[in-house]
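Asks: I would like to see how this sequence folds:
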Amino acid sequence: MEKEDVKEPLLLPAAERSRGSAVSLTSSAALTIGDADIPPISGVGDFVREFNVESKKLWYLAGPAIFTSLSQYSLGAITQVFAGHISTLSLAAVSVENSVIAGFSFGIMLGMGSALETLCGQAFGAGKLSMLGVYLQRSWVILIVTALLLSLLYIFATPLLAFIGQTQSISKAAGLFSIYMIPQLFAYALNFPTAKFLQAQSKIMVMAVISAAALVLHALLSWVAVVNLRWGLEGLAVMLNASWWFIVVIQIVYILGGTCGEAWSGFSWEAFHNLWSFVRLSLASAVMLCLEVWYFMALVLFAGYLKNAEVSVAALSICMNILGWAAMVAIGTNAAVSVRVSNELGANHPRTAKFSLVVAVISSTMVGILISAVLLLFRQQYPVLFTEDEDVRVVVRDLTPMLALSIVINNVQPVLSGVAVGAGWQAVVAYVNIACYYLFGVPLGLILGYKLQLGVMGIWSGMLMGTVIQSIVITWMICKTNWDKEALMAEDRIRKWGGQSDSREHLLN
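Replies: Next up, the predicted model:
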């Protein structure tokens, strides 16, 4: 492809650009190369017109991405629901394993896999399709090695949880469940790079269908294991592992079947080239996202130090479960806006990249407000779905207003992080997260919770303030960004990380 093939008139009408996008979103060719950058917006009419155009592009990606995120998150959430009907200790054990052991690993694996959001997204936007498969294989190699190292965390979970202050009963039960969940760790290693590879090509509908099938099977099999066969936590672990591996196997079969065109041309020794540099980018992505994923998971850990720990952990885990479900909307939008920003920067469309963010933030905020309103309306009814313990239900009802506020705030933050990933700002945002979350939010939460004796509500309030400050800082960074410069940096990044294949052609100025 020659450079002239990429160029389009910059002032195409919105309707024509919308039609061009619909074609590019379903094609195995470059996603955004056929589109032009949006013209400058000079009034309300221009804003509404462009908002409608961008909303169609965004929700074409975000709709299936949200459904995929909800389905995959619900695998663990359904496991917690069934655990709550076994016993309060079982619910606490599964919650601690999900929040501390699996949560720690989830953050690392998702973060390292998210390096592909930047690389695959920008390479796809620039039409460098052949590099996507190489990036995928490099990420697989790195994450499998990482999973081997993290498996030690699962094996020694019981003494580790006891060391950090969990009760003996919770530590023992959660540690046993952690050992059962080691297969899930290796499913993470293959799933997250595969998901980012497919997302960059807008093949999100396929992921949604696979995840939906896994969710239905998981719910049915978990019910059989707990209610009919009475296998307890062991049965829940088997079903959760099987569901994750179902997703991984079907996605890989889909890719190997030749459905991705030039993006997958088979296994290549080039996947082992430049591995250390790729590891550094993966680690930067991991640090950024880990600091976000672990932040609210730490709430469950801190609750384990309060009086009546089992009730506190169980109640807070239910709230975190619901917050996680609501956050899947924002995370789905995060994936969509990351694809849109990285593709548009790769195609040298800086104004479109910036406007994608505006549309995503507005849309995600409105959805968060709607979810919060429904939750407040049914605050007396929904706890019965999660536990039979009335003490736990009372605490959940008391925490519902804070949960509703968190949903609104947390629906914006992942969208901002999606822009950071799409633009390749992982290292900078990691420092922001350390300062806002762990130097400000955690100390404030611990002071309110323990020093001022406000309990779970105090811990949660302080840590939520850390999220607010982080969102303000990233918003300021976005407002100060030179998006034309970011587009040029995207070209340099594609050339740098492409290795030998990138020396063949350059599509952009």
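
Asks: going forward, measure contacts and count neighbours with C-alpha atoms only.
Replies: Fine.

Asks: ok, the residue sitting nearest the centre point of the chain to M465 distance?
Replies: In the chain, the residue lying closest to the centroid (C-alpha atoms, centre = their mean) is I331, at 5.0 Å. Remark: distance between I331 and M465 (C-alpha to C-alpha, to the nearest Å) = 20 Å.

Asks: quick one: the strands in the stretch 351-500 of the chain?
Replies: Counting by DSSP state E, counting those that start in this stretch, the stretch 351-500 of the chain has no strands at all.

Asks: what about the helices in it?
Replies: 390-410, 413-423, 426-433, 442-446, 455-479, 483-497 (DSSP state H, counting those that start in this stretch).

Asks: what about the helix of greatest length in the chain, distance to the chain center?
Replies: Secondary structure assigned by DSSP state H gives helix 44-84 as the longest helix of the chain. Relative to the chain's own centre, helix 44-84 is displaced by 11 Å; criterion: C-alpha atoms, centre = their mean, to the nearest Å.

Asks: helices and strands around the following helix or strand past it, which ones?
Replies: Next helix or strand after helix 44-84 toward the C-terminus (DSSP states H and E): helix 88-96. Helix 88-96 sits against helix 44-84, helix 168-180, helix 275-303, helix 309-346, with contacts defined as 3 or more C-alpha pairs under 8 Å, 6 or more residues apart in numbering; DSSP states H and E.

Asks: Y188 is nearest to which of those?
Replies: helix 44-84 (11.3 Å; C-alpha to C-alpha).

Asks: what helices or strands is that closest one leaning on?
Replies: So helix 44-84, by 3+ C-alpha pairs under 8 Å, 6+ apart, packs with helix 14-25, helix 88-96, helix 204-223, helix 232-256, helix 309-346, helix 350-377.

Asks: tell me what angle the fifth one forms with helix 204-223.
Replies: Orientation note: helix 309-346 sits at an angle of 160 degrees relative to helix 204-223 (axes from the mean of the first three to the mean of the last three C-alpha atoms, to 10 degrees).

Asks: here's the other one to compare against:
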Amino acid sequence: MAAVTSGGRSEAADELLKEALLAAGNGTSGRGSDGDGEEDLEEILSVGSFLRHAAEENRKLWYLAGPAIITSITQYSLGAITQVFAGHLTTLELDAISTENNVIAGLAFAIMASHTCTDKKDSVAAGDGERAGDAGQAYGAKQLHMLGVYLQRSWIILNAMAVLMLPLPLYLFATPILRLFHQDDEIADHAGRLALYMIPQLFAYAFNFPIQKFLKAQSKVMAMVAVSAVALVFHVALSWVLVGPMRMGLVGLAVALNASWWLVVLGQLAYILMGYCPGAWSGFDWLAFSDLFGFARL
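Replies: Model prediction:
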């Protein structure tokens, strides 16, 4: 009969536990495994070893963070450049662009960007019934097909949110709401009219942010940089044409900004549909409509 330890476990169980822990890592070399076959860092015993590993970790970090930062700056610059071109119009039109860009579109941007493309409930369709997770967890668990499901589920939720945002916050009733907060009547009128022109941008947000989460989870960050850079150049050129030679004013700026954001969305979507995300995207799946309430609540 096996002896029992003070904690209630048998000595045999303790021995099995020790064997399992020792088997998970290489006890002779001091290097373990992270569970995916990739070895842990070797023990750091010198300043040179520390610096070498620090440089390697920084290289890996900036390989992902650098392009992500560039993408964020590039996409933020679309609105900033619009305001720069608005400076060539009247002061009233510049005030209207600033109000719409910073208040109305800014609110929509914050709500859409705060969405984390995650589902913390156990995913029954994931195969083993125990894999929870967001896009990054699905990728790490080698359940690539779930990335596409999470992407489509996020599109459904965010587009529904975009529809709700039309009357509730500021889009359809921007003018009276701005006046309620004591904004100048003329600025409120122009900003309210501009908000109606910018509704396509709202739905571009609903598609863009889930796509970005989808690509980041697979480290496809260079594709995001390339698409955003092309969209920025396109936006500068189109804004100049519509505001300068064509003299379309606020309408021209709205057209340019909407077109540029949809170029970002369609460019990234084309990258996915062309097969550069094998396994993660296998077409539209009805599974995306499952557990929408829990996903939306999260």
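
Asks: kindly provide the TM-score of these chains.
Replies: Here the TM-score for the pair of chains, by TM-score structural alignment, normalised by the length of the second structure, is 0.80; 258 aligned residues with a C-alpha RMSD of 2.4 Å.

Asks: hang on, the earlier thing: quick one: which of the helices of the stretch 351-500 of the first structure is nearest N274 of the first structure?
Replies: Nearest of these (C-alpha to C-alpha): helix 483-497, 8.2 Å.

Asks: report the buried residues of stretch 140-151 of the first structure.
Replies: Residues of stretch 140-151 of the first structure classed as buried by neighbour count (16 or more other C-alpha atoms under 10 Å): 140, 142-144, 146-147, 150-151.

Asks: that one corresponds to what range in the second structure?
Replies: Aligning stretch 140-151 of the first structure against the second structure (TM-score structural alignment) gives residues 155-166.

Asks: got it, and stretch 231-240 of the first structure?
Replies: The aligned range for stretch 231-240 of the first structure is 248-257, by TM-score structural alignment.

Asks: repeat for stretch 267-276 of the first structure
Replies: Counting by TM-score structural alignment, stretch 267-276 of the first structure corresponds to residues 284-293.

Asks: any chance of the helices and strands packed on helix 44-84 of the first structure in a markdown table, plus distance to F192 of the first structure?
Replies: Formatted as a markdown table, these follow (distance: least, C-alpha to C-alpha, whole Å):
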| stretch | distance to F192 of the first structure |
| --- | --- |
| helix 14-25 | 21 |
| helix 88-96 | 22 |
| helix 204-223 | 12 |
| helix 232-256 | 9 |
| helix 309-346 | 12 |
| helix 350-377 | 22 |
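
Asks: tell me which of those helices sits nearest to N191 of the first structure.
Replies: Nearest of these (C-alpha to C-alpha): helix 232-256, 5.4 Å.

Asks: what is the equivalent residue in the first structure for H53 of the second structure?
Replies: Using TM-score structural alignment, H53 of the second structure pairs with E50 in the first structure.

Asks: ok, now I69 of the second structure?
Replies: Checking TM-score structural alignment: I69 of the second structure goes with I66.

Asks: isn't that match up against V329?
Replies: Yes: the criterion here is C-alpha atoms under 8 Å, and I66 of the first structure meets it with V329 at 5.1 Å.

Asks: list the contacts of G87 of the second structure.
Replies: L94 (C-alpha atoms under 8 Å, 6 or more residues apart in numbering).

Asks: right, so the helices and strands packed on helix 88-96 of the first structure: which one is the most enclosed?
Replies: Highest mean neighbour count among those (mean count of other C-alpha atoms under 10 Å): helix 309-346, with a mean of 28.

Asks: which part of the second structure matches that helix?
Replies: So helix 309-346 of the first structure is aligned with nothing, judged by TM-score structural alignment.

Asks: quick check: which of the helices and strands packed on helix 44-84 of the first structure is nearest to S171 of the first structure?
Replies: Closest among these, using C-alpha to C-alpha: helix 88-96, at 7.4 Å.

Asks: how far is stretch 290-298 of the second structure from where the chain is centred?
Replies: 18 Å.

Asks: should've said stretch 20-31 of the second structure
Replies: Worked out by C-alpha atoms, centre = their mean, stretch 20-31 of the second structure lies 38 Å from the chain centre.

Asks: now swap in stretch 89-104 of the first structure and tell me
Replies: The answer for stretch 89-104 of the first structure is 19 Å, by C-alpha atoms, centre = their mean.

Asks: which residue in the first structure lines up with A86 of the second structure?
Replies: In the first structure, A86 of the second structure lands on A83 (TM-score structural alignment).

Asks: confirm for me that that match is in contact with S95.
Replies: No: A83 of the first structure lies out of contact with S95 (C-alpha under 8 Å); the separation is 9.1 Å.

Asks: give the contact list for the nearest residue to the residue nearest to the centre of the first structure once chain neighbours are set aside.
Replies: On the basis of C-alpha to C-alpha, 6 or more residues apart in numbering, the spatially nearest residue to I331 of the first structure that is not a chain neighbour turns out to be P414, at 5.8 Å. Going by C-alpha under 8 Å, 6+ apart, P414 of the first structure touches 330-331, 334.

Asks: any figure for the gap between P414 of the first structure and M320 of the first structure?
Replies: 16 Å.

Asks: can you verify G275 of the second structure is assigned to a strand?
Replies: No: using DSSP: H, G, I helix; E, B strand; the rest coil, the assignment for G275 of the second structure is helix, not a strand.

Asks: who's in contact with the corresponding residue of the first structure for it?
Replies: Under the alignment (TM-score structural alignment), G275 of the second structure pairs with G258 in the first structure. The contact partners of G258 of the first structure, by C-alpha under 8 Å, 6+ apart, come to W264.

Asks: any idea how far G258 of the first structure lies from I210 of the first structure?
Replies: 17 Å.

Asks: same check, this time on E16 of the first structure
Replies: E16 of the first structure is 33 Å from I210 of the first structure, by C-alpha to C-alpha.

Asks: so which of the two has more stuff around it?
Replies: Neighbours per residue (other C-alpha atoms under 10 Å) separate E16 of the first structure from I210, with I210 holding more: 19 against 11.

Asks: show me what that one aligns to in the second structure.
Replies: Per TM-score structural alignment, I210 of the first structure is aligned with V227.

Asks: quick check: its match vs Q83 of the second structure, distance?
Replies: 22 Å.

Asks: R31 of the second structure now?
Replies: For R31 of the second structure relative to Q83 of the second structure (C-alpha to C-alpha), the value is 55 Å.

Asks: and R179 of the second structure, by the same measure?
Replies: From R179 of the second structure over to Q83 of the second structure (counting by C-alpha to C-alpha), the distance is 22 Å.
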